[in-house]
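Colleague: sequence unknown, structure follows:
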């Protein structure tokens, strides 16, 4: 698996929140749902996205924005419009004063807003649980990135638009996969173009992650491919160096300079992300089996590393994805 494919494989929606937002100006939404990642596709009209400490970014028809949480932000018809709706965790909506709006703004199947045929239509997909998007993918993204309509062409967006308001058996699974496909299509295009400068397509981030740029280096790129293709191998810096044809010191220095962290630190993060994905996707697999598949000698060793790096145990991580306290 190449490095970019491995990165993009980190997006796996599970019961993601999707809707069509239909609104008439003036409107303004204060989003403080603390979701890890949100995709906003501007289907009709325009919108402005702004953070408390930054200027607004415009979305025109066909533009797609990816917003990395959990920082709050505002989406409005104009930057000067004050918030009229607040979106809380769990996608609960209220007025700024706390009056519930969920029923008042319900316009039908996965359709929400203040006008059935409003001037503005947005398609919104929310990854609500941190485990739906792995850490490396979140770390690779800026706080906000926007892909302009005239800079790409995707068949996924119109398909998602047609599927969101449908009510059919298995529809949630269909929408989850379409959201993943849309996100992957957007990010693949964005990474390929190396956006990172301030502006409408670069957001406020640093462009593609350092390890992705390092993938083109003849030495570090080979080391990365070895780690990604065989994360369960008992790698050491010395073994990696032997496979890449340089000294241990040279590999460690070059890897750290290009990737931003030492080889074994990178491998730990890669293994734990893989473990988190297995815990998410294979609900019946034992922790011992997960440990073996990602290169840990025991369930205890994996659990200790998982808790140290992620702050929760593997069992707590798995429970959080199923809504179990």
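Modeller: Noted; the coordinates are in hand. Note that this is a predicted model, so its numbers are computed, not measured.

Colleague: C-alpha from now on. contacts and neighbour counts both.
Modeller: OK.

Colleague: Distance check, the residue lying farthest from the centre of the chain against residue 219.
Modeller: The C-alpha centroid of the chain is most remote from residue 247, which lies 36.4 Å away (Cα atoms, centre = their mean). Separation of residue 247 from residue 219 (Cα to Cα, to the nearest Å): 11 Å.

Colleague: swap in residue 246?
Modeller: 8 Å.

Colleague: Quick one: name whatever helix or strand follows the longest helix along the chain.
Modeller: In terms of residue count, the longest helix belonging to the chain (DSSP state H) is helix 171-192. Helices and strands here follow DSSP states H and E; after helix 171-192, the next one along the chain is helix 210-214.

Colleague: Packing partners of the helix or strand following that following helix?
Modeller: If you walk from helix 210-214 toward the C-terminus, the next helix or strand you reach (DSSP H and E) is helix 220-229. Counting contacts by 3 or more Cα pairs under 8 Å, 6 or more residues apart in numbering; DSSP states H and E, helix 220-229 is packed against helix 3-8, helix 237-244, helix 248-259.

Colleague: Alongside the first one, take a look at this:
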């Protein structure tokens, strides 16, 4: 697993959901804050997205927008004023009708129409990797010819799968939605110039060290061994790694091992001894002690509290 894959896997819970919504005329709908991440992709027409506390964004055909932290927002046919926003219909009610009211007016040939793909990812924000935490409240990826071809291909494939019943869609759609999340984050990273983690993964020394730690977190790493792996001196690695990642290499390794242990406790039924071996602890007791210090609870209690997540993930 690479760093970005690990960062996403650590927080992903259950299966994503999506639906396609069509609307026309005058409409305005509100999506409440969500404990996860939401996205919208405009397949036809255009609309406005008004994030809570943020500047409005105009979305056109092919535009994708990701709300990584589940921020509440409004979708509307135009730049709605405060009064209209306050009266916005609940998205659950509105999307069930496909119109802003229960008595839609018939559309005409020249009336603007909207066709948008909306979806959600369930995320466990209790263990967010700093790469994910660094994402802004809203990631807007305008459609540009030749930019992010993988993202555009995933959007096209999703649009086709959701266009009507197809054999295997129950597997294809969730898999494509998972790919969509990866491609949106990858696209943001390629365009971000201010993110610390974009800089960290762009630094050959730090990126090499991170790849090594994520490839085999159970290995008996030391600062000297990791510096050798990165091809630099120990002081050079410590300085560059700490500056870009925000903590020294061995402190990051300890945090990541415990984060991986928490993910395995949540997503598997593996015994504690097996999990300890996979994340680099010699005994279940050593892992339990470190885990309790980091999370304020024992591995057993943590697993019990997340049994529902594992059940929902299998749905």
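Modeller: Sure, I can see it. Fair warning: this is a prediction, and the values are worked out from it, not measured in the lab.

Colleague: Quick one, which of the helices and strands packed on helix 220-229 of structure 1 gets closest to residue 80 of structure 1.
Modeller: helix 3-8 (35.8 Å; Cα to Cα).

Colleague: next one: the closest one to chain centre, how far?
Modeller: 13 Å (Cα atoms, centre = their mean, to the nearest Å).

Colleague: Same check on stretch 24-38 of structure 2?
Modeller: On Cα atoms, centre = their mean, the centre of stretch 24-38 of structure 2 falls 18 Å from the chain's centre.

Colleague: same check, this time on stretch 20-38 of structure 2
Modeller: 18 Å.

Colleague: Neighbours of residue 99 of structure 2, how many?
Modeller: By other Cα atoms under 10 Å, the residues close to residue 99 of structure 2 number 22.

Colleague: pretty sure it is in a helix, no?
Modeller: No - assessed with DSSP: H, G, I helix; E, B strand; the rest coil, residue 99 of structure 2 is coil; it does not lie in a helix.

Colleague: Let me know whether it touches residue 29 as I believe.
Modeller: No - using Cα atoms under 8 Å, residue 99 of structure 2 is not in contact with residue 29, being 9.6 Å away.

Colleague: picking up where we left off before, contacting residues around the residue nearest to the residue farthest from the centre of structure 1 when sequence neighbours are not counted?
Modeller: Distances taken as Cα to Cα, 6 or more residues apart in numbering place residue 241 nearest to residue 247 of structure 1, at 5.7 Å, with adjacent residues excluded. Contact analysis of residue 241 of structure 1 by Cα atoms under 8 Å, 6 or more residues apart in numbering lists 247, 248, 251.

Colleague: Can you tell me the number of residues neighbouring the second one?
Modeller: The one in question is residue 248 of structure 1. Based on other Cα under 10 Å, the number of other residues close to residue 248 of structure 1 is 16.

Colleague: Go ahead and confirm it touches residue 237.
Modeller: Yes - with contact defined as Cα under 8 Å, residue 248 of structure 1 counts as touching residue 237 (6.0 Å).

Colleague: And residue 310 of structure 2, how close does it get to residue 63 of structure 2?
Modeller: Distance from residue 310 of structure 2 to residue 63 of structure 2, by Cα to Cα: 33 Å.

Colleague: Who has more neighbours out of those two?
Modeller: residue 63 (21 against 17).

Colleague: wait, which of the helices and strands packed on helix 220-229 of structure 1 is closest to residue 212 of structure 1?
Modeller: It is, among these and with distance given as Cα to Cα, helix 3-8, at 6.7 Å.
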